[in-house]
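# the sequence and its predicted three-dimensional model are supplied below.
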Amino acid sequence: MSNPQKNILVIRLSAMGDVAMTVPVLHALKEQHPELKISVLTRAFFKPFFRDLIGVEVVIADVKGKHKGVYGLYKLARTLNKKQFYVIADLHNVLRSKILKKFIRCKRFISIDKGRKEKKQLISGKLFEQLKTTHQRYADVFEALGYKIDLNKPKFPKKIELSDKLKKFMGNTELKPIAIAPFAAHEGKMYPIHLMKEVIQELTKDYHVLLFGGGAKEIDVLNEIENTNKNTVNLAGKLSLDEEMDVISNVDVMLSMDSGNAHIAAMLGVKVITIWGVTHPYAGFMPFNQPSDYALLPDREKFPLIPTSVFGNKYPEAYKNVAGTISPKQVVQKIKSII
């Protein structure tokens, strides 16, 4: 039987970017406290994120199936109780995780402080300064449990040797590869697609562009971009998450919105340039270990209410395309400057 004093349950069920942000923190935790046995409770789709973490077990929460509702969480807790967790690190801190913790037999749990008060002040304009990063908020939970983490000297997995299948998908390997993920959950976080097309057209003169996205509408847009540009491959909808991570680990840079793809690339140690719209890095969601100048920001003099929300889901109509104040030339120059 495992030593329950060394057994930690980490809860983070969603969303994609938030789950990806746990990875470098858990990597540091395991590196600096190798005696710990760590189990991560998350959704099945996110399991590949943790593939490089030795000694970290992924436990699947099927919150839309057998673990749905209060009774489903009770059944999940019965399974978890067999593992005898000494402490629980709740990095999600939502109603579902709060209910679950009531059913788990455990001596102690600590929940993340999401900084809601400071974030509310940020979007209301009462303050405009860098708040604690989400990565540090995760680390604070473990410190409260007695396991201090230093995030300043990160280690990342090695580039994955690509399979023949992925090499075939990628195509031209003579040019340096760039990954571009032009979409986000909310329109206010996106770079206008007509400007992104200008960026891609310019980049394909010197680089091999790999496009990422998901959903039928996004795939249609990316197919059109692929068909009208040389040295461009749309990978959306063609690969598993594991395979997408393999490809991303081999690119020279990822260009992304404030979205999950940025955090996936960052956890793999890839350089990430982000384009920001109505959200702002000050809220704490800058990709891990990226210099502040890798974040391209809209003109706040013209749009002083930025950030209008933490997640990009609320903004005045006039702010929908604020990212468009960043010129395609700025984007291209930034990419070229770091490759």
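Looks like it came in fine. Numbering: from 1, shown residues only.
# could you use CA atoms for every contact and neighbour count after this?
OK.
# which residues touch stretch 277-293?
Applying CA atoms under 8 Å, 6 or more residues apart in numbering, the external contacts of stretch 277-293 come out as 21, 24, 119, 122, 128-135, 188-191, 258, 262-263, 266-267, 271-272, 295, 297-298, 306-312, 315, 319-323.
# among these, which are in strands?
Here DSSP state E is the test, and the contacts of stretch 277-293 give 272, 295 as lying in strands.
# second structure for comparison follows:
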Amino acid sequence: MTVEELSKLKKILIIRLSSLGDILLTTPFVRTIKMQFPNIKIDMLIREEYADVIKFNPYLNNKLFFKKNDQDYNRLIEQLRDSRYELVIDLQNNLRSKKVASSLNIKTVKFDKRSFDKFLLVNFKINKLKQAPPIPIRYSSTINDLKLDKEGLDLFTDKSASTIILDKKNLIGFCPGARHFTKRWPEEYFIELGNIIIYNGYSLALFGGKIDKEICARLSREIPGIIDLSNEDDLLQTAADMKLCEAVVCNDSGLMHVASAVKTNVIAIFGSSVKEFGFAPYNCNNLILENNFLNCRPCSHIGRSSCPKKHFDCMNLTNATMVFENLKTILKLR
């Protein structure tokens, strides 16, 4: 599909069912299409639990939500067929998204996941991704010669910042959670860093969703003065609060991309994953901390429940003092 061919279309469907970060990484692509071709109607299909990611996105005409039960699925397919799309852009490219796209029986272009290249890097440390562009640019390559703007990610919210942080100066955010263990910097390091930050006169806020509840509770108990803003997955409130942060310290997680989207400074700590996969903070002021000298990295492209080498050096060798020094550096760059 070329830009010229795209320009002749009236209505398209973009599919990216999950997850939080991956959907946020589609937003430069969506925005660019709408800005260059304002007459094209763009609908997007995502899983229902991520609805807030696109809820207020002005570049989308209709937001559609995938539900798991058969009755809702059949109703969804009928709705999509009735919409008479001229093109499907499948940015998920898995069995589920392929099933949806094939049910519509129209032209479909698919995101190249480069699965074999990821397999080579994880299992044999053969790096064919060294020059690979970040994921938003790879999404855009589904349309030949489409050039993204430089504006970064979009996350639109209708929420105001929590009153508890409105008068806080030099506010730093912590996002200690991640879906997989090997992508989480040890919580005792977060505790040590938190106490250093408080001692040096900064305010500190804690962010996390439902799956981060326990780790956030422990950090809240161990760091005197920290403001616990973790919540039951109120993404739009989290985004509004993050905007007030001077910087956010996070793992390679969905909230890292939220921090990128609200244009705060980002300190991202990478353990088992590497930036060559394309999921680094996008078009924002950021520093990535990773131990590139370890020949066991990456051990997975999504994360693991434990370190296969038992030492967890990819995270353990990044200490709190190192992170604080990088935090001071990025604050000077602001």
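It's in. Values in this document were obtained by computation on a predicted structure and should not be read as measured data.
# in PyMOL, select just the buried ones from the contacts of stretch 277-293 of the first structure.
The following PyMOL line selects those of the contacts of stretch 277-293 of the first structure that are buried, judged by 16 or more other CA atoms under 10 Å:
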select buried, resi 21+24+119+122+128+131+132+133+134+135+188+189+190+191+258+262+263+266+267+271+272+295+297+298+306+307+308+309+310+311+312+315+319+320+321+322+323
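# in helices only, show me the contacts of stretch 277-293 of the first structure.
Counting by DSSP state H, the contacts of stretch 277-293 of the first structure place 21, 24, 119, 122, 134-135, 262-263, 266-267 in helices.
# mind putting the residues you listed in JSON lines, distance to G237 of the first structure included?
Putting these into JSON lines (distance: CA to CA, whole Å) gives the following:
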{"residue": "M21", "distance to G237 of the first structure": "23"}
{"residue": "P24", "distance to G237 of the first structure": "26"}
{"residue": "K119", "distance to G237 of the first structure": "35"}
{"residue": "L122", "distance to G237 of the first structure": "37"}
{"residue": "T134", "distance to G237 of the first structure": "29"}
{"residue": "H135", "distance to G237 of the first structure": "29"}
{"residue": "A262", "distance to G237 of the first structure": "18"}
{"residue": "H263", "distance to G237 of the first structure": "19"}
{"residue": "A266", "distance to G237 of the first structure": "21"}
{"residue": "M267", "distance to G237 of the first structure": "22"}
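# all helices for the stretch 151-300 of the first structure, in order.
Along the stretch 151-300 of the first structure, counting by DSSP state H, counting those that start in this stretch, helices occupy 164-170, 193-203, 216-227, 241-248, 260-267.
# so how much does the second one differ from the second structure once superposed?
The one in question is helix 193-203 of the first structure. Aligned to the second structure and superposed, helix 193-203 of the first structure gives a mean residue distance of 0.9 Å (mean CA distance after the TM-score superposition for the first structure).
# can you spell out which helices and strands pack onto the longest strand along the second structure?
Ranked by number of residues, the top strand in the second structure under DSSP E is strand 41-47. Strand 41-47 of the second structure sits against strand 11-15, strand 62-66, with contacts defined as 3 or more CA pairs under 8 Å, 6 or more residues apart in numbering; DSSP states H and E.
# looking at the ones you listed, which is buried most?
Counting by mean count of other CA atoms under 10 Å, strand 11-15 has the highest mean neighbour count of those, with a mean of 22.
# so what's the residue count around V332 of the first structure?
Neighbour count for V332 of the first structure, taken as other CA atoms under 10 Å: 15.
# for the one 3 residues further on, same thing?
For I335 of the first structure, the tally of surrounding residues (other CA under 10 Å) stands at 20.
# residue in the second structure paired with it?
By TM-score structural alignment, I335 of the first structure lines up with L327 in the second structure.
# what's the answer for G260 of the first structure, then?
Superposed on the second structure with TM-score structural alignment, G260 of the first structure falls opposite G254.
# settle this for me: its match is touching S18, isn't it.
No: applying CA atoms under 8 Å as the test, G254 of the second structure and S18 come out as separate, 10.7 Å apart.
# these two: who's more crowded?
Using other CA under 10 Å, the more surrounded residue of G254 of the second structure and S18 is G254, with 22 against 17.
# contacting residues for the closest residue to that one other than its chain neighbours?
Closest residue to G254 of the second structure apart from its sequence neighbours, by CA to CA, 6 or more residues apart in numbering: G21 at 4.3 Å. Contacts for G21 of the second structure (CA under 8 Å, 6+ apart) come out as 253-258.
# go with 10 Å
Residues counted as contacts of G21 of the second structure (CA atoms under 10 Å, 6 or more residues apart in numbering) are 50, 53, 252-258, 279, 281.
# can you find the partner of it in the first structure?
Using TM-score structural alignment, G21 of the second structure lines up with G17 in the first structure.
# I'd assumed its match was in a helix, is it?
Yes: counting by DSSP: H, G, I helix; E, B strand; the rest coil, G17 of the first structure is located in a helix.
# if I look at S103 of the second structure, how far off is Q79 of the second structure?
Per CA to CA, to the nearest Å, S103 of the second structure is found 11 Å from Q79 of the second structure.
# perfect, I'm done here.
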